[in-house]
Structure formats: structure tokens, C-alpha cells
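J.: fold the following and give me the result.
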Amino acid sequence: MKMSNVAVAVMCAMLVVFLCGNHQVSMAAVTCNPLALSACASAITTSSPPSAQCCSKLKEQRPCLCQYVKDPNLQKVINSPNAKKVANICGSPFPTC
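T.: The predicted model follows:
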């Protein structure tokens, strides 16, 4: 299912918010940075196959996904069916939060 232009615009606006804000939080060996998931934006918004870089970043950021779901600026994208589909394709299903 293709995302509407409004959904794509919302996704782009959220990426701008991330670029302007500092959302980095260190968790053990991983630095939580939602911008790292920008490599997955195309796969999430267009349902195209995720790139190797997307899958790598998704696996790297997996420990942070529950934190991202709690962020009102991120939760719509992170909870989207396409985001979960991309995670499953990458072999990194969403954790139970």
C-alpha cells in the first residue's frame, strides 16, 4: 500500500525536526540516534525493499526502538505498518515494549 503525499510530507517534516534537535542518547554500546534510520525512509514511505544500509542501521538502533515509540515526534513513523514490515524483512523485528 502506497503512502499518501500527506504521509510522505509528515515523514519529511519529522526528519527536519530530528535534524534540528538533539535526540542522541547513549545506551550501553549503542548511541540512540533516530536520524540513523533515515536510511530506511524510502523503504518505509514507498514500500520499496530496504537497502543493506537500512537493515544495518535498523539492527544497530533496535535497542532504541521502544524509546522512539514513546517519542510523540517519532511514534507515527515507528509504529507504521511499513516500518514494521521493513524491520521484519531486515530480520530485526520490533521488540515488545
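
J.: only C-alpha atoms for contact and neighbour calcs from this point on.
T.: Noted.

J.: and the residue positioned nearest the centre of the chain, what does it touch?
T.: Ranked by distance to the mean C-alpha position of the chain (Cα atoms, centre = their mean), the top residue is L37 at 4.6 Å. Residues counted as contacts of L37 (Cα atoms under 8 Å, 6 or more residues apart in numbering) are C54, K57, L58, Q61.

J.: structure for this one too, so we can compare:
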Amino acid sequence: MRSSSYTTICIAAMVLVIMILGTQPQVATAVTCQVTQLAPCAAAISSSSVPPSRQCCVKIKEQRPCLCQYMKNPSLKAYVSSPNAKKIAKSCGVPTPKC
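T.: Got it, this is the predicted structure:
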């Protein structure tokens, strides 16, 4: 009788572990660095009076690993490192990268 209770407890514990592991987020896929993904931020980058949209913040967070690459590109540097871009990043909770 005692081993039956022990077995039941072990099975319940294993089921609980499986349920917990099954609810963990999946490993993120690699980000494709495409500056066009930041298009939802165009209005906020162009005008300091336009706050970033929710979609802009989502894209900034997704493209965060790419920001240094964009900053090193002479064609993009002026936009990505502009005061408005820094305000957007701060507003969206994305720290300015140190490249």
C-alpha cells in the first residue's frame, strides 16, 4: 500500500513538471536585420511631437540586436542615432546600445 502512494506521488510530480515545462516560452528565433522592419517608427523618428506606437515599440524590441549594425551603416546612422530615435528607444524601454 505504501509503494502505491509513493508511485502516485511520483507520477503526480512528473505530470506537474511536464505541465510547467510545457508552458515555458519557446526559444526565440534569430532576428533578420532589416531596417524596413522599423517602418512603424518613421513618424516618431521624423517628428519629436509624435509618440511611438505600440507596433513601433514591438519592432524596436525585435530589432534591438541589429541596432549597432544600423548605427555603423553611414546611410542609417543619422536616423538611428538621432535624438528622436533615442527618445523612442527610451519610451519603448529599449536601452541605447553601446557599439
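
J.: check which helices and strands the stretch of helix or strand I45 of the second structure belongs to is in contact with.
T.: According to DSSP states H and E, I45 of the second structure maps onto helix 42-46. Secondary-structure packing of helix 42-46 of the second structure (3 or more Cα pairs under 8 Å, 6 or more residues apart in numbering; DSSP states H and E): helix 83-91.

J.: give me the mean distance between the helix it packs on and the first structure.
T.: Compared with the first structure after fitting, helix 83-91 of the second structure has a mean deviation of 0.4 Å; criterion: mean Cα distance after the TM-score superposition for the first structure.

J.: that helix corresponds to what range in the first structure?
T.: Aligned by TM-score structural alignment, helix 83-91 of the second structure falls on residues 81-89 of the first structure.

J.: what residues sit buried inside the matching stretch?
T.: Residues N82, A83, K84, K85, V86, A87 are the ones in stretch 81-89 of the first structure that count as buried (16 or more other Cα atoms under 10 Å).

J.: how much space between the second one and A29 of the first structure?
T.: Separation of A83 of the first structure from A29 of the first structure (Cα to Cα, to the nearest Å): 24 Å.

J.: what does the longest helix along the second structure contact?
T.: Secondary structure of the second structure per DSSP state H: the longest helix is helix 2-22. For helix 2-22 of the second structure, there are no surrounding residues in contact (Cα under 8 Å, 6+ apart).
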